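**Student:** quick one, fold the following:
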Amino acid sequence: MKPEKLRQLTPEELEARVRDLRNQVFNLRIKHSTGQLENAAGLRVTRRDLARVLTVQNERSRAE
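**Tutor:** Down below sits the predicted model:
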């Protein structure tokens, strides 16, 4: 998701997105370690999405 769209979300929506992405990363890591993950790039994309959301949250907390 683009940072511009993330900045339009409410803090509660951002927090929900963080929880969801962390859960996805956890599941993808388990699949990767057991050899069930076919597309390893999905893990990288999910981690980067999580970093984007956390960056927007951090920007807001520093602005306050």
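**Student:** rest of the way, CA atoms for contacts and neighbours
**Tutor:** Will do.
**Student:** distance of the most centrally placed residue in the chain relative to Leu6?
**Tutor:** Centroid-nearest residue in the chain: Leu50, 2.0 Å away (criterion: C-alpha atoms, centre = their mean). Look at Leu50 and Leu6: by C-alpha to C-alpha, to the nearest Å, they are 11 Å apart.
**Student:** compare with the first, here's sequence two:
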Amino acid sequence: MKAADVRAKTLDELNDDLAALKKEQFNLRFQKATGQIERTARVKEVRRDIARIKTIAAEKSAGKKA
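**Tutor:** You can find the predicted model right below:
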């Protein structure tokens, strides 16, 4: 997910995406623990996407308050 794509979304859409990514992260952790994970790099991608969404959501909410 690119930062430009994330910036184009509303806060509600960002929260929905964040919830979906956290679910995926949870499932990936279980797959890793049981040895069923196929794309190990996906764990890193999801973690970075979560951080990217949180950062941009914080910027947007701070921009509304200012």
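**Student:** what ranges do the helices span in structure 2?
**Tutor:** 3-7, 11-34, 41-65 (DSSP state H).
**Student:** return the list of helices and strands in contact with the shortest one.
**Tutor:** Under the contact definition 3 or more C-alpha pairs under 8 Å, 6 or more residues apart in numbering; DSSP states H and E, helix 3-7 of structure 2 sits against helix 41-65.
**Student:** buried ones in the helix it packs on?
**Tutor:** Val43, Val46, Asp49, Ile50, Arg52, Ile53, Ile56, Ala57 (16 or more other C-alpha atoms under 10 Å).
**Student:** now render those as TSV, adding distance to Leu28 of structure 2.
**Tutor:** Below are the buried residues of helix 41-65 of structure 2 laid out as TSV (distance: C-alpha to C-alpha, whole Å):
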residue	distance to Leu28 of structure 2
Val43	7
Val46	9
Asp49	14
Ile50	14
Arg52	19
Ile53	19
Ile56	24
Ala57	24
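**Student:** greatest separation within those: which pair is it?
**Tutor:** Maximum pairwise distance in the buried residues of helix 41-65 of structure 2, criterion C-alpha to C-alpha, is 21.2 Å, between Val43 and Ala57.
**Student:** residues touching Val18 of structure 1, list them.
**Tutor:** Leu50, Val53, Leu54 (C-alpha atoms under 8 Å, 6 or more residues apart in numbering).
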